[in-house]
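**Q** Quick check, what structure comes out for this input:
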Amino acid sequence: MKMTIKQRYKITFRGYRILGKYCPGLIGFKIIGSIIESISPFINIWVSAQIINVIANDKSINKLFMYVLLAVITNFIFAIIKNVVDRISGVKEASMWDCFSKIFCDKQMSVDFVDLENVEYQHLKQKAEENLFMFGNGLAQLVWDTPGMINVIVSILASTALSISLFLADSSIKWLNSPAWILVVFLLIVIEGYILDKSKKKEQVIFSKWSDGSVWFNRAFDFYGQNLDLDLQRAKDVRIYRQDKIAENEINKMIIHNMREDGLITKMSYYQGISSFSAGVINALCYLFIVLKTYFGAFPVGNMVQYVGTLVKMTENFGNLTSALAENKIYCQHLQKLYEFLDMSGQDVAEHKTKLFDSMNNPIKKELHIEFRNVSFKYPGSDIYVLKNVSAKFDEGNKYAIVGQNGSGKTTFVKLLCRLYEPTEGEILLNGYNINEFDFKEYLRYLAVVFQDFQLFSFGIGQNVAAGIDYDPEKVELSIRKAGISDRVKNMPEGLETCLYRDFSENGVEISGGEAQKIALARAIYKNAPLMILDEPTSALDPIAEAEVYSSFDNIANSLITIYISHRLSSCKFCDVVTVFDKGMIVQRGAHNDLLLDVEGKYYELWNAQAKYYHTKHKKSLRKE
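**A** Next comes the predicted model:
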């Protein structure tokens, strides 16, 4: 799709607004540095011309000294300013990539959670990241090309100002004084710009072919050349199954493929050579015109130096202007891909719902009641319901178990309750009010969740448990004691300040999956929220550690309502109400013992399947002994 100048203007200045937000000051310092860099050569050209004229004509020592001093002082001041500006912009540019990452982080946090799992969202995100980080296109190109554009504009204006007298000065040859020479020189400059533009377009077509192949190459090489060998999670399989041999074979294929692409680079060089040759010819013609006017007495020899320098600069910069406009078209196309990603999806539910309740006004005082009322859910663009007509109440003071086979809808149920998803149909009520009527951040205060795929971070133990920079040490210690990991933490080198993992600290501690799960459980306990949701909280624990957690379950689950999700049905004995999911629907609900009486029910089937497994496993263990 062809872009108009107006569209390119909007795209470019939106890019500047994004840079102003995420990289404040970077473009401003780049522009200041470019203006200084652009003006300096013309000051030197003008001063040099004046010095030559003084030497060749009146030979005034005072004038000569004045011009030399002017040149020295001007260059000294400009050099100091330029050095300061370059240092500042250099520091800002060095952190530019981290700032760009923040763009994606902010987008990730602003969209509906369900969109994060959307294939189209992931595809657009990948394309935007590849354009930005793999080739430096889009925003980075805008940063790098802005000084060039400023240089072109300033240089053309300065060249025009210093060249006007070339056409006004009369020589002894009348035909050299014709105003038509202004048009001739201008046409030569336009022709050079046209040739450069055509060469640039041809070069860009080839570059697009080359970059399309390079995206695949870089992505594949990143996996086979780095991730496969360096990722510790894959290390065991790589060694045992010698997957490094597969990687080596794939890398050799890619290298051969990439060598074939070298011909495209040669073609790009060919078009660069054409534009350079044409620029040389046009500069020579302009130089001849100036020499003739000088020879026939239109102006002193010093002025010839000024005009040669300025016309060469003008020709060069008109060509650069064409090139800059062509580059602008290129990075506008890449910026469009970034904008497609940034403009995708609505804002998070936290942003686009009317809030009736916040921290100053909420209906939760003493009691807590949650109700799913005819809730159904299907993913956007899908006709298949993951949950269908789910209705259930959860009252204060009770512990609830959610059970069911994989894919029965348990995790979706949790995500709906956490407002990561919104119901397709029906509503979820908190004390009689739709949960979307609450301020999102305020609503999250009521929840303490341990997800099945929970994440800990490379911070200190205390910060991980408190989920914040500042924390109450006594409260953290109480939480880790309830979670059953107090002894392990006490033996760590820096206690609660011990950093998990070694991403940022050489003294960081690597922990097992079970230990990590207990710390995640301590984090939920520390929050002391009215509603606690535990999604497979003992899946990484051994049977003894799991039994310890169950035995202290009343102490751990100190929230008003606790919802426990597990594949291990032995946990249901500790809960007041068991809710059984099957194929996206609630098929049974009641106490553990009552549900076992229904021999035709799903819960009886699940319970006996697991009991049979453990019984068989116990028999095998006895035989071995």
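**Q** use CA for all of it now, contacts and neighbours both
**A** Will do.
**Q** For residue 201, give me its contacts.
**A** Neighbouring residues of residue 201 by C-alpha atoms under 8 Å, 6 or more residues apart in numbering: residue 326.
**Q** Also this sequence, please, to line up against the first:
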Amino acid sequence: MKKTFEIAEHQRSLASNVCFLMRYAARIIPHYYLLQVLHLIAAVSLYYLTVWIPQQAVALVQQEPSFSGYLMGLFGPLALFFFSNTGRDWLRLYLEGRSEGSFSLISYDLHRRILETDYENIDGAAGQMKVRQALAYISENNRIFETLHLLLPSLVIFLLFAVQLFRVDVWILLSILLTSFLVWQMGQRSNQAIFQKEQKIQETLRKGQYLSDKGADYSYGKDARFYSIPRWFSTLYEEILAKVRRLAAQIFLHKLRYLTGVELLNVARNLLAYFLVLRRFYAGAMSLPEFIFYMGVVHKLSESFDTILTSLKSLQLASRKVDQIRDLLALNDHTRRDGTTFPEGFFQKPLALILEHVSYTYPGAEHPTIDDVSLRIPMGQKLALVGLNGAGKTTLIKLICGLYTQDSGTIRVGGLSRDEVDLNQWFSLFAVVFQDVYALPLSLKENITAGAALDEDKLEHALQSADLSALTRRLSAGLETKLVKSVYDDAVDLSGGEMQKLMLARAIYRDAPFLILDEPTASLDALSEERIYRAYHEISAQKTALFISHRLASTQFTDRVILFEDGKIRQDGTHEALMQQKGPYRTMYQAQSHYYSSDAVSKTPPAEDPCHDF
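**A** Next up is the predicted model:
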């Protein structure tokens, strides 16, 4: 059965997600759970004292003590109030301030998981959307702990005062519970609608972020001025902002309807509860101090329940977002990650690359991108994999490198399949230069060594082989020069050709048995491409090399050419042999040959069918 790599969506309980966050907070704050208990005790004591102290004050007045006796009678309760209030505030400030650091820890774990999980888990538009949403939610959830510190004491106070009212008049308690239940139901429906609207806003803002990024990219400045791009950007921006405003207005209306309904129910609840308490007082069932106390209990019970509902509403919305974060952290890998290394003597034998009946279909696609491909590449062979865009060349390379897992068939190196060793061990077999090249915001040297141990001789060899030595001499900081100017003020941004050389230097420094170049010159003109492939050919003299391109400059320097079409091998042979055949390779080469050197063109035999439809 075809595997799917969509990120599984789970809706966990609110308690589960709160415990998840608290576990992260406990990794940041020493004695976290003890401090939470102390905060809870201080907060509950404070709430209770605000109701009990007025009762004691009235009771003392009725006893007609002296003024000093009255003050002494209130000194103890007021001292307790002061210490409870101060302790609660200090603990809350400390816990909330330190708890926010837990989101940095979550962000670290999330980024690390994204970088380490199977590439297929996060590849594609759907996977990238999940990643962006989860990362955005981290920054939105920094008030969760503040909400928790309101919710937990309110829950305890509600239970405590509910018992008090139940003992006095069950109808008072039932009236509060009934109206509060209606408020809860309204909040549930409101939450669901708001979350769906916020999801749509996130999807819309993703498009706006792309426009924002490109609008701020100075490399687009020349085109923007010549081709009326600002008007195009403005039109798209206005459409996006209009949609966001519509969705925001809908969210506002949901919140307005909810708040209006809540306020009406709260008024009805409080009037009913106060009426029932007053009736008992005038019926002689309560003394004046008791009346004062239970009026305070009704008020605090209603207030605590409002806090519970508001907090739960906020936490439920946040919990849906925490689900997204936990879904990414809980991604299942389908590759081997147990540290298994290559068997002894593995690198002393010929490392032929063999594909047997390999097929691969992207999730949701109707037809396979790689369709029953069998291929053997002997050690040391230089192979050019060519074909039109979309033929499946890059997908095949991802399968070979271990980024994708084939649906059927086997891929072996030296008789060993990818599943027989740890995935990172398999990665170590390949030095790859992909189509899209990016410099990391590190030094030039760190970009070349890419986390590997520094070897000065290897580094010098990589610099010379990639023709980067002259560049490093021109830079004032040499190899310590920082790259990516948008991150460091004193950094430099490399040109396209310099970036190609940097990626080549990194691949040379890696010194892997297989060198794979996946359309690394797609943005260059044909003559520049030919010069770069000549350099690649010389550097890969002692390695097995695969050159992937839809252009054919690479084929003159390889031992073998494979033309890929619709996920299948259409032609396989040397450049000379394929040029003798009346096939698509010859037609394609002839169509491109006038872009290359005159020497390359002179080697091309005349075509008998120049109008062949490739």
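**Q** Could you check how far residue 140 of the second structure is from residue 321 of the second structure?
**A** Note on residue 140 of the second structure: its distance to residue 321 of the second structure, by C-alpha to C-alpha, to the nearest Å, is 9 Å.
**Q** Tell me which of these two has more neighbours.
**A** residue 321 (23 against 12; other C-alpha atoms under 10 Å).
**Q** List the contacts of the closest residue to that one other than its chain neighbours.
**A** In this structure, residue 321 of the second structure finds its nearest non-sequential neighbour in residue 137, 6.0 Å apart by C-alpha to C-alpha, 6 or more residues apart in numbering. The contact partners of residue 137 of the second structure, by C-alpha under 8 Å, 6+ apart, come to 321-322, 325.
**Q** now do residue 96 of the first structure
**A** residue 23.
**Q** ok, and what's touching stretch 215-228 of the second structure?
**A** 214, 229-230, 233.
**Q** ok, now with 10 Å
**A** Outside stretch 215-228 of the second structure, the residues that touch it by C-alpha atoms under 10 Å, 6 or more residues apart in numbering are 209, 211, 214, 229-233, 486.
**Q** Name the residues of stretch 364-375 of the second structure that are buried.
**A** 368-374 (16 or more other C-alpha atoms under 10 Å).
**Q** same deal with stretch 250-261 of the second structure?
**A** 251, 254-255, 258-259.
**Q** Same check on stretch 13-22 of the second structure?
**A** 14, 17-18, 21-22.
**Q** The first structure: which residue goes with residue 113 of the second structure?
**A** Under the alignment (TM-score structural alignment), residue 113 of the second structure maps onto residue 106 of the first structure.
**Q** OK, contacts around its match?
**A** residue 342.
**Q** So which of the buried residues of stretch 364-375 of the second structure sit within strands?
**A** 370-374 (DSSP state E).
**Q** Now residue 155 of the second structure. Nearest residue, chain neighbours left out?
**A** residue 308 is the one closest to residue 155 of the second structure (C-alpha to C-alpha, 6+ apart), at 6.7 Å.
**Q** Now find how far off-centre the helix or strand where the one you found lies is within its chain.
**A** Assigned by DSSP states H and E, residue 308 of the second structure belongs to helix 288-329. For helix 288-329 of the second structure, the separation from the chain centroid amounts to 31 Å (computed by C-alpha atoms, centre = their mean, to the nearest Å).
**Q** Comparing that helix with the first structure, how large is the average distance?
**A** On superposition with the first structure, the mean distance recorded for helix 288-329 of the second structure (mean C-alpha distance after the TM-score superposition for the first structure) is 4.5 Å.
**Q** for that helix, packing partners?
**A** Where contact means 3 or more C-alpha pairs under 10 Å, 6 or more residues apart in numbering; DSSP states H and E, helix 288-329 of the second structure is packed against helix 14-28, helix 32-62, helix 101-116, helix 124-140, helix 144-168, helix 170-215, helix 229-282.
**Q** one more time with 7 Å, if that's ok
**A** helix 14-28, helix 32-62, helix 124-140, helix 144-168, helix 170-215, helix 229-282 (3 or more C-alpha pairs under 7 Å, 6 or more residues apart in numbering; DSSP states H and E).
**Q** hang on, residue 385 of the second structure in a helix?
**A** No. Under DSSP: H, G, I helix; E, B strand; the rest coil, residue 385 of the second structure sits outside any helix and is assigned strand.
**Q** corresponding residue for it in the first structure?
**A** By TM-score structural alignment, residue 385 of the second structure lines up with residue 402.
**Q** Its match - how many residues pack around it?
**A** Using other C-alpha under 10 Å, the number of residues around residue 402 of the first structure comes to 26.
**Q** tell me the contacts of it?
**A** 410, 564-566, 578-580 (C-alpha atoms under 7 Å, 6 or more residues apart in numbering).
**Q** Nearest to residue 285 of the first structure among those residues?
**A** residue 410 (79.2 Å; C-alpha to C-alpha).
**Q** Tell me who's in contact with that closest one.
**A** Contacts for residue 410 of the first structure (C-alpha under 7 Å, 6+ apart) come out as 402, 581.
**Q** what about 8 Å?
**A** Shown in contact with residue 410 of the first structure (C-alpha under 8 Å, 6+ apart): 402-404, 565, 581.
**Q** which residue numbers in the second structure go with stretch 440-449 of the first structure?
**A** So stretch 440-449 of the first structure sits over residues 423-432 in the second structure, by TM-score structural alignment.
**Q** Give me the residues contacting stretch 361-376 of the second structure.
**A** 2-5, 352-360, 391-392, 395-396, 407, 409, 566-569.
**Q** Off-centre distance for it?
**A** 28 Å.
**Q** Can you get me the start-to-end distance on that stretch?
**A** 22 Å.
**Q** Stretch 508-518 of the first structure too?
**A** OK, stretch 508-518 of the first structure end separation, C-alpha to C-alpha: 18 Å.
**Q** Same check on stretch 104-123 of the first structure?
**A** Terminal residues of stretch 104-123 of the first structure lie 14 Å apart, using C-alpha to C-alpha.
**Q** Buried residues, it. List them.
**A** Under the neighbour-count criterion of 16+ other C-alpha under 10 Å, stretch 104-123 of the first structure has 104, 107-108, 110-113, 115, 121 buried.
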